[in-house]
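*Asks:* Predicted structure and sequence below. I'll ask about it afterward.
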Amino acid sequence: MAKATQKQVLGRGLSALLKDPENDIKTASDKNADKVVGNIVELDLVAIEVNPFQPRSNFNDEALHELASSIRELGVIQPITVRKLEFNKYQLVSGERRFRASKLIGLETIPAYIRIANDQESLEMALVENIQRQDLDPIEIALSYQRLIDEIQLTQEKMSERVGKKRSTITNYLRLLRLDPIIQTGIRDGFLSMGHGRALVNIDKKDDQLSLYEQIISENLSVRDTEKAVKEYQNPSTSQKETTPKTAKTPGFIENSLNDFNSYLSVKVEAKATDKGKGKLTIPFNSKEDFERIKKLILGE
């Protein structure tokens, strides 16, 4: 704790250095750059802008207020990371929650690591650092991976090395982007897990994805139930064979007697029986009076 405090005191001195126009540091080779880059510097919050490359788009208000309360009591324990844009102007690379929470409680400065990077490097740093450090939802992670592919031209192999994830894990996240946008929103809002999404993505038609999505929500299906439902969707004939009971043929001795029952009781009696002769009779009635009539006929009252 003493070292952190000492560094932040030093950071206040470096902050003054950065505000001196004669010491405007633009590249890592500039004078005094070695004193700033890689060290903790106290920066004015008003001198920092949010990162347009930030992959996180949802910030939970309750969690943000809890973080703000913690910062009010203990201060910002983990410095944010920024990149220098121009004289006394910086842009967030990572730490937007800490940045927002600090502004929420009216702090004027925040401890920060300063990086010197171009737009492409900043995008890559923001995406990689957020994937590794932030509690992004599965869709935000998938979008971050897709941006690394589209904008940085990283292959899945290279991405695997950069973020420390297996290629198969990256592929599973990217496949979620094939889901209907409504389902993606459901995952982001916590109605579905990534496991549900991985099962649903095996259905190609978006309308059918949505039908099953509605079933998952209404019936509170587990991931295993969803996987089973997807399997039944893909193999409907097999599913029908498994669920449709076989129609048993009525034995002859019953068929020969049904007409007698029908005539005697004046109703259509139904009968079911196994090959061994075990079964049941079903005698319908239309009212209480009809029931009493049949009862008298059967009991001989």
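*Replies:* Received, thanks.
*Asks:* Please make it C-alpha for all contacts and neighbour counts, starting now.
*Replies:* Noted.
*Asks:* If you count neighbours, what's buried in the host helix or strand of residue 13?
*Replies:* Taking DSSP states H and E as the criterion, residue 13 maps to helix 2-18. For helix 2-18, burial by neighbour count (16 or more other Cα atoms under 10 Å) applies to 7, 8, 11, 12, 14, 15, 17, 18.
*Asks:* any chance of these in CSV, plus distance to residue 38?
*Replies:* Below are the buried residues of helix 2-18 laid out as CSV (distance: Cα to Cα, whole Å):
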residue, distance to residue 38
7, 12
8, 13
11, 11
12, 15
14, 12
15, 13
17, 15
18, 14
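*Asks:* next up, a second structure to put side by side with the first:
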Amino acid sequence: MNYNAELVSLNELVPFPNHPYKVDVNEDLRNLQHSIEERGIDEPLIVRRVNEKLQIISGHRRFLASKLANLQIIPVRIVDLDDDQAAIILVDSNLHRRNVLHSELAFAYKMKYEALKHQGKISDDITSYQAGTKYKTDTAAYIAKQEGTSRMQIYRYIRLTNLNEGLLDYLDQGRIAFNPAVELSYLSKRQQDILLEAINDLDATPSFSQAQYLRQLAKEGKYTGDIVYDVLDELKPNQKEKLKIDMEDLKDYFDRGTTPNEMIKIIKESLSQYNSKQNSKKEENDLER
């Protein structure tokens, strides 16, 4: 590989197709933009030549931040890689950054898994981990060893790529937990759409046991919209009924800058005082009788 950096026009660069990592204009990207504006790019992007363009393998965030910083040229290292090699390097270059989303890991592991399978090059020390393993070498185990996790966890992450966009978003937001999400990934696209509609209507997400039940219903051909609504409408174990109050409705009663937690504390104290006064009045009335 040729790692000699050179300067190229941003117009020559194109993103890697279907890469698994989200590149959003958020606070972190803005901070990177400001850093680039002040000091330039510390680490050149890794790219390869594809159809007279330079395809980005590593550095999509730096590329977008550079565009926002109105740079005209950018340092890159041009490497000679085939599709599988490029996919593996792209995945590995981002796996260990902070705050990687569940959905990003899912598509990253899938991309690396497929690239390694296509190459057919797995280290010799990775062999079959259980009776009946289809391949002489175990790609998921190879990735798991690199990531410090289990082969089953790699498979579970790859399962998540079967979720629709809405359920994946709820997973990334933490509204749906990882284990229920894996169970839901076995539902068909139509069944997932029905579930997503019910989640939005009821403002409720399935627990692990509920997700397992929905998966079993689908397997038995008993999955219907009415049943999904009934399942989600059940009170989960240890679930407490919650009173929802829009913070916008309370802003006139608090000083500007009061946080939601501070509001809750003040409300509890006020209710405690109110309750004490009500009890005092009740005692006075009882004495007068």
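*Replies:* All right, it came through fine. Please read these numbers as outputs of a predicted model, since none were measured by experiment.
*Asks:* Can you pull the TM-score for these?
*Replies:* After superposition, the two chains reach a TM-score (TM-score structural alignment, normalised by the length of the second structure) of 0.53; 198 aligned residues with a Cα RMSD of 3.9 Å.
*Asks:* Which helix or strand lies directly C-terminal to the helix holding residue 13 of the first structure?
*Replies:* The element immediately downstream of helix 2-18 of the first structure (helix or strand, assigned by DSSP H and E) is helix 33-36.
*Asks:* and the following helix or strand past that following helix, what other elements does it pack with?
*Replies:* Moving toward the C-terminus from helix 33-36 of the first structure, the first helix or strand encountered (DSSP H and E) is strand 40-44. Judged by 3 or more Cα pairs under 8 Å, 6 or more residues apart in numbering; DSSP states H and E, the packing partners of strand 40-44 of the first structure are helix 2-18, strand 109-115.
*Asks:* Taking helix 2-18 as reference, get the angle to strand 40-44 of the first structure.
*Replies:* Orientation check (axes from the mean of the first three to the mean of the last three Cα atoms, to 10 degrees): strand 40-44 of the first structure against helix 2-18 gives 50 degrees.
*Asks:* Strand 40-44 of the first structure vs the second structure - mean distance after superposition?
*Replies:* Its aligned residues in the second structure lie a mean 3.7 Å from strand 40-44 of the first structure after superposition (mean Cα distance after the TM-score superposition for the first structure).
*Asks:* Would you work out how far apart the start and end of stretch 22-29 of the second structure are?
*Replies:* Start and end residues of stretch 22-29 of the second structure are separated by 11 Å (Cα to Cα, to the nearest Å).
*Asks:* Apart from its chain neighbours, what residue comes closest to the aligned residue in the second structure for residue 82 of the first structure?
*Replies:* Taking TM-score structural alignment, the alignment pairs residue 82 of the first structure with residue 47 from the second structure. Nearest residue to residue 47 of the second structure, sequence neighbours excluded (Cα to Cα, 6 or more residues apart in numbering): residue 56, at 4.5 Å.
*Asks:* Translate that neighbour into the numbering of the first structure.
*Replies:* Counting by TM-score structural alignment, residue 56 of the second structure lines up with residue 92 in the first structure.
*Asks:* host element of its match?
*Replies:* Applying DSSP H and E, one finds residue 92 of the first structure within strand 89-94.
*Asks:* So which bit of the second structure is whichever strand or helix holds residue 256 of the first structure matched to?
*Replies:* Using DSSP H and E, residue 256 of the first structure sits within helix 252-265. Across the second structure, nothing matches helix 252-265 of the first structure (TM-score structural alignment).
*Asks:* Buried ones in that helix, by neighbour count?
*Replies:* Buried, per 16+ other Cα under 10 Å, within helix 252-265 of the first structure: 254, 258, 265.
*Asks:* Output the contacting helices and strands for that helix.
*Replies:* Using 3+ Cα pairs under 8 Å, 6+ apart: helix 252-265 of the first structure touches strand 270-273.
*Asks:* Can you tell me which residue is spatially central in the first structure?
*Replies:* Closest residue to the average C-alpha location of the first structure: residue 187 at 3.6 Å, with Cα atoms, centre = their mean.
*Asks:* ok, which stretches of the second structure are helices?
*Replies:* 27-39, 60-68, 83-94, 102-119, 139-147, 151-159, 165-173, 178-184, 189-202, 208-219, 225-232, 247-250, 260-288 (DSSP state H).
*Asks:* what comes up buried for the fourth one?
*Replies:* It stands for helix 102-119 of the second structure. Buried residues in helix 102-119 of the second structure, counting neighbours by 16+ other Cα under 10 Å, are found at 102-113, 115-117.
*Asks:* Check which helices and strands that helix sits against.
*Replies:* helix 83-94, helix 139-147, helix 151-159, helix 165-173.
*Asks:* could these be laid out in TSV, adding distance to residue 21 of the second structure?
*Replies:* Compiled in TSV, these are given as follows (distance: least, Cα to Cα, whole Å):
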stretch	distance to residue 21 of the second structure
helix 83-94	8
helix 139-147	17
helix 151-159	15
helix 165-173	13
